[in-house]
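**Student:** Sequence and predicted structure, then a few things I'm wondering about:
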Amino acid sequence: MPNPRIKYFPVGNGDTSLITLEDKTTIIVDCNIRNCDEDDVYDVKEDLLKSVQFDYGVPYVDVFILTHGDQDHCRGFKKHFYQGVPENYSESDKKDGLIRVDAMWFSPMIAEQHSNDDEDAYQQEAERRLALHRKKDPRKDNPGNRIKIIGYDGNADYKDLDHLRAVPGEIVSRFNDKDQSLFSVFIHAPFKEHLETLGDDKKNSTSIVFQGRFKNNLFQADFSTLAMFGGDSDHTSWSIILEKTKKYKNEHALKWDLFLSPHHCSWSFFNDRPQKENPDPNKTSLEVLDYRRNGAKVIASSKKIEDDDNNPPHFEAKREYVKKVTESNFLNTTTYNVVNGVPQPIVFEVTTQGVVKPKQSEGTAKVIGGAGLGAVNSASKYGNGQV
C-alpha cells in the first residue's frame, strides 16, 4: 500500500488540506474552493475528484473536519459538497461532481453564529444528521449521515448526543466507521474556557485544534509524523492548550513535524493585533513552537508574504517561525512551487524515516493532481494525476 500523505492546497488566505491514509481513507480539513476562471488559481475541486474514492460513481470523502465557520475555511462547501439524504443523490448531482461527506466533524461553536452561506449550509447539514440520531433513525449510521461532535456546547444544546462527542484530551482512531491502527487524532480544542472567557469577537479562537499522528507499521515505538492543525486559533487559545496539555501530562501531544500556521501566518498566533502595538511574541506561543521535532516544517497557507503591514499574512509572524525552523523549513503555499504561473499543492509523504520533503513538480497542466509526491530527486509514483 502507498504511504500516507498530507496535501496542503494553495488557496490564498484560506485553508484546504487533504489527508490520505494507506487504505485510501481521505480526510478533508476545511475548504476554500475558489472560482478557477483566473489563470493563477489552482483547481482544487478537480484535484479532489481525482483524490477521493467513488461509491458506485458517487465521489465521497470519508471525513470532513471544519475547524470553524469563517468563509475562507468553508468557501465552496454549499456548491461542491452534497447536502441532504444520501439516497437522494441524483444523476444531476453526479454530473456536477458533488462530493458526498460520509462523516462530518462538527463543532457546536459553529451553531453560535452564521456569518456566510457556506457556514449556514454546513450547520444545516449537521442538524439534519443530528436529528437522525435524536429520532434513532435506522439510517443514522449510514455513509452520508455520520457525524461526530467536537468540543463543548455553547448556546445550542447537544447534551443528549454525548455519545457522538469527542472532547479535548481524547484520542480518536475511528474514522467513517472504520478503526485505524496507524493513524489517530489527539483533540486539543476547543476547551470549555473558550465558551466562558471568549466573546463573539474571538470566534476564530474557538477553532478545532488537533494533532494528527501517523505510523507506517504497528511495530514502531514512536510516530513517523506528527501534524498540527489549528484553523484560526490565536495565542489565547494556544496558551490554554499548552496549560491543559501540560497539566494532564499529555506533552507528547504538543510535538510536531508539520505545523499549519494558524490564521494564515497571522500575528494573532503570537500576540494581539496590530503587531506594532503588541510587538513581543508571547512566551506560551514560542513554547508551543519549541515542541518541534528535528527537521520540523511550518506551512503558511496564505498569499505571498511581503514585508508590509498586511495581516494576514504577516511578515513579522513569518520571521518568528523562521527563527524556530529556519528559512528552508518555512513553506508558503502560494510561492513554494509554481508551474506556469499557477501555485501547486505542497504534498508530504509519511515514511518510516519521517515526513519526506516534497519535490518540485515538473508538470505543465493547471491541475497537477498528484505532483509533488515522493522523495526529493526521485520520480513520483503517483503520476498522471492519480492520487
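**Tutor:** Structure received. Numbers count the residues shown, from 1 in each chain.
**Student:** contacts and neighbour counts: CA atoms only from here.
**Tutor:** Will do.
**Student:** Count residues in the vicinity of Phe54, would you?
**Tutor:** Look at Phe54: counted by other C-alpha atoms under 10 Å, it has 14 neighbours.
**Student:** Do I have it right that it meets Tyr60?
**Tutor:** Yes. Assessed by C-alpha atoms under 8 Å, Phe54 is found in contact with Tyr60 at 5.9 Å.
**Student:** where's Lys24, which helix or strand?
**Tutor:** Using DSSP states H and E, Lys24 sits within no helix or strand.
**Student:** List the contacts of it.
**Tutor:** Val52, Gln53 (C-alpha atoms under 8 Å, 6 or more residues apart in numbering).
**Student:** 10 Å - rerun?
**Tutor:** Neighbour list for Lys24: Met1, Pro2, Asn3, Pro4, Ser51, Val52, Gln53, Val61, Asp62, Val387 [criterion: C-alpha atoms under 10 Å, 6 or more residues apart in numbering].
**Student:** Then Ala253?
**Tutor:** Contacts of Ala253 by C-alpha under 10 Å, 6+ apart are 169, 171, 185-188, 210-213, 226, 228, 242, 245-246, 291.
**Student:** Put this next to the first one:
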Amino acid sequence: MDKLLTDLLKMAKEAAQKFFQPLAFYTSHDKNPLSFHVLNVGEGLMVLIVFPDKTTMLYDCNVTQGDKDDVIKFLGQHIPSRYDTSKKQNAQWIDIYVNSHRDLDHYRGLCDVYDAFQIKSIWDSGRSGETTQDADYQYYMRLRRTLIEQYGDSAVFVPVPNTSSIRNYGGAQVYCLSSSAYMPEKASLVEKAKIQHTEALVLSIHYAGRSLLLTSDSDWKAWKEKIVPGFGGSGILKTSILLASHHGSRSFFTDETQNEHIDIEANPETTYLDHIAHISPDIVLISCGDYDHFHHPNSEALAIYKNKATNKQVYTTKEKDHFSGFIDSAGKWTVTPSRFHNRGGSGSPTFDISCQMTFNGSVTNKKSGEYFPIKSSLKFMANAHGGLLDPYDQVDVWWEVSNGGIGEHHSHQEIYYKDKSEKTDKLTFGRDVAFEGTHLLRCRINNKEKKIDITKIFVVNGYKA
C-alpha cells in the first residue's frame, strides 16, 4: 500500500472517530453508537441517521433558502468522513435518502443537499405525489433516474412492510412498518389506502434493546388498518424515541377532514388511539414550525403524547431547535438539544461555571465531568471575567438542563430551563442529583450592548453512592 493511500486511510479513520458536542459528552465511536439528528427545518421534516457501521441515512428533506446555510453546515458536521475508493480520497456522502412520501415539505431543497453531499440510493414509499409540477418534485424524479442510470435499478427501493428487518447496518435492525406495499400475509386485512399519508414510508430502527420510530405523516388509518394489525403482537412497535407524525397534527389520531376534535366516543369509526399504547414512548420529538401560522402541534394530540410519554417528555424543534441523540451498543441512549455545546468565550470577556456540592453534610468544590452521588445538592455559579457583565442591566442569563439517565433511570431525559419562579440571582443555579447518568447543564450569557454571546456546558455524572 503506497504512502498516500495509507495517509488518506489514516485521515478517514481519525475523522470517523470525531464526535461533535453534545454527543461527545456522552459517548465515543468505540461504543459503536447509532446517532441521529432531528433538524429544525420549520414545518417540514429532516432526520439524519448514522448507523454503527457509518452507513448514513437522510430521512426526508426540507431545505429553504432561509435555512440552507445552517442546514448544510449542520449536515457537514455530522455526516461521517469516509474513504471513497472511487475518488481515492476522504469524502462525505449519504448512502440512503428516504423520501417518506412526495409532499413538498419532505423533499424540498434536495438539490442543495445533493450539491453538497453525494446521494447513492433512494428509498421511496412507492406512491406518486400530488404536486408533480413543482421544481423540487421534478428534481427528485430526475435524481431517481440519475441514480438508476449510475448504480442500477437497486438504487431506488420501495420497502415492503415485514416483521423481519429489511436491513441490518452494524447491528441496527431497520423495519418497514408501512409503505404503498403491503405485508403479503396481511393483505386481506386492510383496505387499499387512497390517501398519501396512509401510504407514507414508516421505519422503526432497533439497536441494543432501544428503538427510534420515524412516523413521517402517517395517519390514524394507516395505524388502524395496516400497522397495528401487522405488528401489534411483535414487540416492534414499543419505542424509546418517537418522532411524532405530521408535525404533531391530530391526523395521527383522527380523520381531521371530518373531525374537529379527537373524540373516540363521538367518532369511533374515524378515530384511533390503540397505537400510541403499543408505541408507549419514553420521549416524543415533534418537528414543527410557527404555531400561529400552522397550528402545530395540535393541543389535543399534544396532550395524548404527554400522557403516554415517560414524565411527559414531549419536545418540539420550534422550542428546542435541532436535536441530537444516540443509542450505543450497551443500550445507553439520550436525546438532547444540539445547542448543548460550548460556544465562544475562548478569550476575554468570558466566564466559567463553578460548582459546590453538599453531600452528607460535607461541602466540596467540583469540576465539570466529575462524578456526583445521587441525592447530593449542587450549587452552580457563573463567574464572569473581562467586563462581560458590564452593564449588568444589558445582560441576559439562561440556565438549561438536559438529563441523560442510564440503567433503571434511562427513561429520564428531561429538558428544562431554570424556572422564572426560582427567586435566585441570575448568575446562580441549584439542583439535586436525582438520576444516574450523564446530565448537562447549559449556561448562556448574552451581553446585548457589547454583542457578546457565550455558552458554557457543565457535565454532571450522577451515580449511586
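**Tutor:** All right, it came through fine. Worth saying up front: this structure is predicted, and the values here are computed from it rather than measured.
**Student:** ok so, going back, quick check: neighbours shared by Phe54 and Tyr60 of structure 1?
**Tutor:** Common neighbours of Phe54 of structure 1 and Tyr60, counting by C-alpha under 10 Å, 6+ apart, are Ile99, Arg100.
**Student:** just checking, what's the longest helix in structure 2?
**Tutor:** For structure 2, the helix with the greatest residue count under DSSP state H is helix 135-151.
**Student:** contacts for that helix?
**Tutor:** With contacts defined as C-alpha under 10 Å, 6+ apart, helix 135-151 of structure 2 is touched by 99, 102-105, 107-111, 114, 119-124, 129-132, 152-156.
**Student:** try 7 Å this time
**Tutor:** Tyr107, Arg108, Gly109, Lys120, Ser121, Thr132, Ala155, Val156 (C-alpha atoms under 7 Å, 6 or more residues apart in numbering).
**Student:** Stretch 243-254 of structure 2 now?
**Tutor:** 213-220, 256, 262, 270-273, 284-288, 296-298, 301-302.
**Student:** Which positions in that stretch come out as buried?
**Tutor:** The neighbour-count criterion (16 or more other C-alpha atoms under 10 Å) identifies Leu243, Ala244, Ser245, His246, His247, Gly248, Ser249, Arg250, Ser251, Phe252, Phe253, Thr254 as the buried residues of stretch 243-254 of structure 2.
**Student:** Kindly report the same for stretch 274-285 of structure 2.
**Tutor:** Under 16+ other C-alpha under 10 Å, the buried positions of stretch 274-285 of structure 2 are His275, Ile276, His278, Ile279, Ser280, Pro281, Asp282, Ile283, Val284, Leu285.
**Student:** Now do the helix or strand that contains the last one: which elements does it pack against?
**Tutor:** I take that to be Leu285 of structure 2. Using DSSP H and E, Leu285 of structure 2 maps to strand 283-286. Where contact means 3 or more C-alpha pairs under 7 Å, 6 or more residues apart in numbering; DSSP states H and E, strand 283-286 of structure 2 is packed against strand 241-243, strand 314-316.
**Student:** Run through who's touching that strand.
**Tutor:** With C-alpha under 7 Å, 6+ apart as the test, strand 283-286 of structure 2 has contacts from 240-244, 247-248, 309-310, 313-317.
**Student:** Now find how far off-centre that strand is within its chain.
**Tutor:** Centroid separation for strand 283-286 of structure 2 versus its chain: 8 Å, with C-alpha atoms, centre = their mean, to the nearest Å.
**Student:** and that strand, how far from structure 1 on average?
**Tutor:** Per the superposition on structure 1, strand 283-286 of structure 2 and its aligned residues are separated by 0.8 Å on average (mean C-alpha distance after the TM-score superposition for structure 1).
**Student:** and for that strand, what span of structure 1 is it aligned with?
**Tutor:** Taken onto structure 1 by TM-score structural alignment, strand 283-286 of structure 2 occupies residues 297-300 there.
**Student:** Which of the three states applies to the aligned partner of Ile65 of structure 1 in structure 2?
**Tutor:** Ile65 of structure 1 maps onto Val98 in structure 2 when the alignment is built from TM-score structural alignment. Per DSSP: H, G, I helix; E, B strand; the rest coil, the secondary structure class of Val98 of structure 2 is strand.
**Student:** correct me, but Val98 of structure 2 touches Ile49?
**Tutor:** No. Val98 of structure 2 is beyond contact range of Ile49, at 10.8 Å (criterion: C-alpha atoms under 7 Å).
**Student:** For the two, list the residues in contact with both.
**Tutor:** Leu58.
**Student:** The match of Ile65 of structure 1 and Leu201 of structure 2: what is the separation?
**Tutor:** Note on Val98 of structure 2: its distance to Leu201 of structure 2, by C-alpha to C-alpha, to the nearest Å, is 8 Å.
**Student:** Same question for Arg343 of structure 2.
**Tutor:** According to C-alpha to C-alpha, Arg343 of structure 2 and Leu201 of structure 2 sit 37 Å apart.
**Student:** Same question for Lys226 of structure 2.
**Tutor:** 12 Å.
**Student:** More neighbours: which of the two?
**Tutor:** It is Leu201, of Lys226 of structure 2 and Leu201, that has more neighbours when counted by other C-alpha under 10 Å, with 32 against 27.
**Student:** Mind telling me what the more buried one corresponds to in structure 1?
**Tutor:** By TM-score structural alignment, Leu201 of structure 2 lines up with Ile208.
**Student:** which residues in structure 2 does stretch 16-30 of structure 1 match up with?
**Tutor:** Going by TM-score structural alignment, stretch 16-30 of structure 1 sits over residues 46-60 in structure 2.
**Student:** Which residue, other than its chain neighbours, is closest to Ala317 of structure 1?
**Tutor:** For Ala317 of structure 1, ignoring the flanking residues on the chain, the nearest one in space by C-alpha to C-alpha, 6 or more residues apart in numbering is Trp267 at 5.1 Å.
**Student:** quick one: what's aligned to that neighbour in structure 2?
**Tutor:** Under TM-score structural alignment, Trp267 of structure 1 pairs with Arg250 in structure 2.
**Student:** Its match and Pro297 of structure 2: what is the separation?
**Tutor:** Arg250 of structure 2 sits 8 Å away from Pro297 of structure 2, going by C-alpha to C-alpha.
**Student:** can you give me the strands for the stretch 51-200 of structure 1?
**Tutor:** According to DSSP state E, counting those that start in this stretch, the stretch 51-200 of structure 1 carries its strands in the segments 53-55, 58-65, 75, 100-106, 146-150, 165-166, 171-172, 174-175, 178-179, 183-189.
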